[in-house]
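Asker: here are the coordinates; sequence isn't available:
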């Protein structure tokens, strides 16, 4: 074995050890301002983007709405998103942001309540990207692994408010 070859092998080994050590210490030693927000362990942003593009709002007819919603997702700082369906037929209604720590569900865009509470949720759904479809999950509790929800049917406005009839002023 030539000396140059053994030194390069040692050099690689030292480099590997040094990089492992430095990356571990850099995480614990940083004491500067908290400008960097630690990414959430789980984010379903890409899953929801795929679901919108290939399932909820697939096709040319939905392209405008889909692009608008994807744009809103890009502007949002949220890591978790939820699709709201009208009912078990999985008809898209709106997109919400979900914060697992506080369990807050707030509307980003679309038709539906401004926010959703645990009591309002009727069904939980998971998106299967292989089958390009949502399937209901038997869970009762909200978690970051949920991709879509339905709310109880009585929470949807069934009738539009009646327009007031014109009152003809009495002539005197």
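Answerer: Good, I have the coordinates. Quantities reported herein were computed from a predicted structural model and do not represent experimental measurements. Numbers count the residues shown, from 1 in each chain.
Asker: C-alpha only now, for contacts and for neighbours.
Answerer: Fine.
Asker: pull the longest helix from this structure.
Answerer: Across the chain, the longest stretch assigned as helix under DSSP state H is helix 3-29.
Asker: right, and the helix or strand after that one?
Answerer: Toward the C-terminus, helix 3-29 is succeeded by helix 45-51 as the next helix or strand (DSSP states H and E).
Asker: tell me the buried residues in that next one?
Answerer: 45, 47-51 (16 or more other C-alpha atoms under 10 Å).
Asker: need the residues you listed in JSON lines (columns: distance to residue 38).
Answerer: Converted to JSON lines, those look like this (distance: C-alpha to C-alpha, whole Å):
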{"residue": "45", "distance to residue 38": "16"}
{"residue": "47", "distance to residue 38": "20"}
{"residue": "48", "distance to residue 38": "21"}
{"residue": "49", "distance to residue 38": "22"}
{"residue": "50", "distance to residue 38": "24"}
{"residue": "51", "distance to residue 38": "26"}
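Asker: one more structure, for comparison:
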């Protein structure tokens, strides 16, 4: 390896190209209109769209539901989305918007709680686009890399209204 190539990796003058490889001052000197706006948060919108189309709601049978959900995603101004699964079997239940800054998880569409708090979360999942499948993340804290979650099973149980009716029938 020549000395000029090794020095260009250190941010020094690259003599072959006649420029510096890392120029921090050029960014701060520009005073013209700001054309590029940095994204406020990393978006997982395309990952979630792929997961819905190829894994969660794949096939003709689910096409109507999938299209409705994708339409809701487009209407939403959110950058981050979360899929809620019924359990570790990764059965799709609903789609949520996730704001990592405020830690708010709000339902966009589907079946499930209106909001999800951190205490309600049981398992975290990441979508693998190559394998077209979800894999559990061995972590307990939410991050921008989480694509799907499950909530504790007792949160799915609905209150049975059969018991109070029987008591009322006995009294009359």
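Answerer: Now that the structure is in, tell me what you want to look at. On a predicted model such as this, the values are computed, not experimentally measured, just so you know.
Asker: TM-score for the pair, please.
Answerer: With the length set by TM-score structural alignment, normalised by the length of structure 1, the two chains reach a TM-score of 0.74; 143 aligned residues with a C-alpha RMSD of 2.9 Å.
Asker: circling back: quick check: the two most widely separated of the buried residues of helix 45-51 of structure 1?
Answerer: Based on C-alpha to C-alpha, the longest span within those runs between 45 and 51 and measures 9.9 Å.
Asker: distance of the spatially closest residue to residue 110 of structure 1 that is not a sequence neighbour from residue 162 of structure 1?
Answerer: In space, and not counting its chain neighbours, residue 110 of structure 1 is closest to residue 94: 4.0 Å by C-alpha to C-alpha, 6 or more residues apart in numbering. Taking C-alpha to C-alpha, to the nearest Å as the measure, residue 94 of structure 1 and residue 162 of structure 1 are separated by 25 Å.
Asker: show me which of the two is the more surrounded one.
Answerer: residue 94 (19 against 6; other C-alpha atoms under 10 Å).
Asker: which ones are touching that one?
Answerer: When contacts are counted by C-alpha atoms under 8 Å, 6 or more residues apart in numbering, residue 94 of structure 1 touches 83-85, 107-112.
Asker: then residue 134 of structure 1?
Answerer: By C-alpha under 8 Å, 6+ apart, the residues touching residue 134 of structure 1 are 90, 125-128.
Asker: now tell me what touches the top helix by length along structure 2 from outside.
Answerer: Identified as the longest helix of structure 2 according to DSSP H is helix 63-75. Residues outside helix 63-75 of structure 2 that contact it (C-alpha under 8 Å, 6+ apart): 49, 52-53, 57, 95, 108-109.
Asker: looking at structure 2, which of the contacts of residue 94 of structure 1 hold up?
Answerer: Here is what carries over to structure 2 from those, by both residues aligned by TM-score structural alignment, their matches' C-alpha atoms under 8 Å: 83-85, 107-112.
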